[in-house]
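*Asks:* Make a model of this:
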Amino acid sequence: MSSLRPWRHIERRKSRQIMVGNVPVGGDAPITVQTMTNTLTSDARATIDQIRRCEEAGVDIIRVSCPDVESTTALREIVRAANVPIVADIHFHYRRALEAADAGAACLRINPGNIGSSERVAEVVRAAKANGCAIRIGVNAGSLEKDLLEKYGEPCPEALVESALDHIRLLEDHDFHEYKVAVKASDVFLAVAAYQELASQVDCPLHLGITEAGGLIGGTVKSSIGLGMLLWSGIGDTIRVSLSAEPEEEVRVGYHLLKALGIRNRGVRVISCPSCARQGFDVIRTVEKLEERLQHIRTPMSLSVLGCVVNGPGEARETDIGVTGGGNGKHMVYLSGVTDHHVADEGMVDHIVRLVEAKAAEIEAAGAAAEPVAAE
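*Replies:* Just a heads-up that it's a prediction; the model follows:
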């Protein structure tokens, strides 16, 4: 971080690190992006196809629901096919947890207090240890324990935190410490307050989410407010943006959120104006096409698309590639902040895509050349 920009600094909460498969969560590991499949897990082929789309979008960890034995049976094939760790979502059937652990799940999403006796908890812990599984405790305001609702009268931060601590205690009583915790709510204020309080009491990694956030637009706004507040204050080790949208959209929104905070950079960060009567080309349509065409780029880089010369040159000087609207259908292209050439309306999108792809290849080549060569 530049000493001249202290306002950009985010000091992350110090948490201990656990492993979810081969992905570290917590500590100084990058904040990971998760999603969840919505196919029938028993349909291994459909689930694997959906996982592939999420992998292309950059997902780090992906969760699948395992409500029945048909799902845990298919899980073995799904785990073998996936290139990212798989979390098995378990609710009340502890045997599904045992089956999922044996099938190769990297993590079990289970609340130990919901599965019955201490011996059942012990069985799940033994299976997790034997198979190298982590566990995610997932407290949700919509499914709080009856005694907590009676005690507090309604879902509140204190109730969510107490529930989480009760579940943590059950795992630690069996000497299990490879866990992370979520205290989700659809109410932004409730979720944020619960996470803030829990963060002050435990050192385990925290899985962030605003649950049942809504559709693509509304849910993105709601999640960005809640998760943004927490991440900005340094809280959170892994995130899921819960949307009524396809899982790969959750992944894309998650990365956009992290990019906006400067926490993780993946792919092209587009800076574009809202457009007005001064625009020299159709900014809205151009940005829509570019975002669609550039989804395959993983190399972090910036692209500015500005409709006129009011703010265009200033923004373009700060990005890897920029285009500013001009007169007579000719627009200025900037490379590394310097004016370079003009491009006409016709073929402009294709031209910018080629420039971005070339720049990405250049950045990747420079990175590969900078890597130390191992001694033979």
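
*Asks:* only C-alpha atoms for contact and neighbour calcs from this point on.
*Replies:* OK.

*Asks:* Check what contacts stretch 80-91 and list those residues.
*Replies:* Under the criterion CA atoms under 8 Å, 6 or more residues apart in numbering, residues 20-23, 48, 51-52, 55, 59-67, 79, 96-97, 100, 105-111, 114-115 lie in contact with stretch 80-91.

*Asks:* how about this one, so we can line them up?
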Amino acid sequence: MKTKEVKIGNVVIGGGRPILIQSMTNTDTKDVRGTVAQIRALEEAGCEIIRCAVPDAESAAALKKIKDSISIPLVADIHFDAQAAIAAIENGADKIRINPGNIGGKEKIAAVVNAAKAAHIPIRVGANAGSLSRDILQKHDGPTAGALIESVLENIRTLERMKFDDIVVSIKSSNVSVCVEAYREIAKLVDYPLHLGVTEAGTYHMAVIKSAIAMGALILDGIGDTLRVSVTGDPVQEVYAARDILKSCGARKSGVEIISCPTCGRCTIDIEKIADSIERFTQNIKMPLKIAVMGCAVNGPGEAREADIGIAGGRGEGLLFAHGEIIKKVDEFDILPELRRMILELAKERNEER
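*Replies:* The predicted structure follows:
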């Protein structure tokens, strides 16, 4: 679904553009050196928009130094403090994330909106199950999709009444079905870019499962302009997960996709070890490649014909192949180094062709 275009720093979202990956630092924003180091690691992993918590004036002031040291748009995450929001804008934030309902009265909201107007930066508004007012919760008998939608529309209308429409919307829940229902409905009601996410999704294993189900369903519906996989832990893992979700939904044709068989009694070499090693080895390769790691000739070159390169295991050896055609047979101990060499060569060739 095509949404309006919104500029965030040096990128534009919406308007049918590719979905961009967002993450959030978990450092103390006042720790400029530590925050910059984390953002650079996130950039290397493929993060395209970064958000930092701004709970006070000191954190807002740190944004200027942080922004000067990174190359992706910087979003300030604000709760409760209108002055922190204004200070974040003054210190170069490319977008601010607020909940107008918890910023204060109309005058404080207007002050933030006027600062954003003057700086020509967007505001992300939205709702999650934890931010709903008591009245809305009672009306809808809990944090339902309808409750989230009503809250989001209230926030949007508040800004629109102030003649502000440079808006990005999020509507999150930790419940996958509620999340999907809410995004599908809000996509019919507004044309603002939508930031996708399952809030409070948990540690890596469960966060990836919940996010893949929810975001996969929405992306296949044509919904979404940015996304974040919320993980309790290292935010770099959020970016890797987001990249994999986009690749699996066909929304991002970059990076490495690994095809590997589930193994069976025919497998006589350690395919799991090889697949894990290749996955780690290729994490930061940005060129689109498809690599197959197959356990035997039955599920080898023929079944993985669409792979750019691959390996089919045998007894103490492996067949290296490209697009289903066998290249050579190698000893089991040479499989990994040979496969790595081929991957680097192909990535270099693809890069030179661009």
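
*Asks:* Any chance you could compute the TM-score here?
*Replies:* For these two chains in superposition, a TM-score of 0.97 is obtained (TM-score structural alignment, normalised by the length of the second structure); 354 aligned residues with a CA RMSD of 1.2 Å.

*Asks:* returning to what we had before: in strands, which of the contacts of stretch 80-91 of the first structure fall?
*Replies:* Judged by DSSP state E, strands contain the following of the contacts of stretch 80-91 of the first structure: 20, 23, 61-65, 107-109.

*Asks:* quick one: stretch 261-277 of the second structure aligns where in the first structure?
*Replies:* Equivalent residues of stretch 261-277 of the second structure are located at 273-289 in the first structure, counting by TM-score structural alignment.

*Asks:* buried stuff in that stretch?
*Replies:* For stretch 273-289 of the first structure, burial by neighbour count (16 or more other CA atoms under 10 Å) applies to 273, 279-281, 283, 287.

*Asks:* How about stretch 160-174 of the first structure?
*Replies:* When neighbours are counted by 16+ other CA under 10 Å, the buried residues of stretch 160-174 of the first structure are found to be 160-161, 163-165, 167-168, 170-171.

*Asks:* Run the chain-centre distance for it.
*Replies:* Put simply, stretch 160-174 of the first structure sits 25 Å off its chain's centre (CA atoms, centre = their mean, to the nearest Å).

*Asks:* residue range for it in the second structure?
*Replies:* Taken onto the second structure by TM-score structural alignment, stretch 160-174 of the first structure occupies residues 148-162 there.

*Asks:* In the second structure, mark out all the helices, start to finish.
*Replies:* 32-45, 57-68, 82-90, 100-103, 106-119, 134-140, 145-161, 176-189, 204-220, 235-248, 271-281, 335-353 (DSSP state H).

*Asks:* Redo those helices as a markdown table? Include distance to residue 316 of the second structure.
*Replies:* Output for those, formatted as a markdown table (distance: least, CA to CA, whole Å):
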| stretch | distance to residue 316 of the second structure |
| --- | --- |
| helix 32-45 | 35 |
| helix 57-68 | 52 |
| helix 82-90 | 60 |
| helix 100-103 | 64 |
| helix 106-119 | 64 |
| helix 134-140 | 63 |
| helix 145-161 | 55 |
| helix 176-189 | 45 |
| helix 204-220 | 33 |
| helix 235-248 | 32 |
| helix 271-281 | 12 |
| helix 335-353 | 10 |
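
*Asks:* Nearest to residue 23 of the second structure, out of the ones you listed?
*Replies:* Proximity to residue 23 of the second structure, assessed across those by CA to CA, is greatest for helix 235-248 (6.6 Å).

*Asks:* Show me what residue 2 of the second structure aligns to in the first structure.
*Replies:* Aligning on TM-score structural alignment places residue 2 of the second structure opposite residue 14 in the first structure.

*Asks:* quick one: contacts for residue 115 of the second structure?
*Replies:* Taking CA under 8 Å, 6+ apart, we find residue 115 of the second structure in contact with 86, 89.

*Asks:* Map it across to the first structure for me.
*Replies:* Matched by TM-score structural alignment, residue 115 of the second structure corresponds to residue 127 in the first structure.

*Asks:* Might you report the residue contacts of the residue nearest to the match of residue 2 of the second structure when sequence neighbours are not counted?
*Replies:* Computed as CA to CA, 6 or more residues apart in numbering, the closest residue to residue 14 of the first structure that is not its neighbour in sequence is residue 27, at 6.2 Å. When the contact criterion is CA under 8 Å, 6+ apart, the partners of residue 27 of the first structure are 14-17, 205, 237.

*Asks:* rerun that using 7 Å as the cut-off
*Replies:* Contact partners of residue 27 of the first structure, counting by CA atoms under 7 Å, 6 or more residues apart in numbering, are 14-17.

*Asks:* In the second structure, what sits opposite it in the alignment?
*Replies:* Using TM-score structural alignment, residue 27 of the first structure sits opposite residue 15 in the second structure.

*Asks:* Alright, calling it a day.
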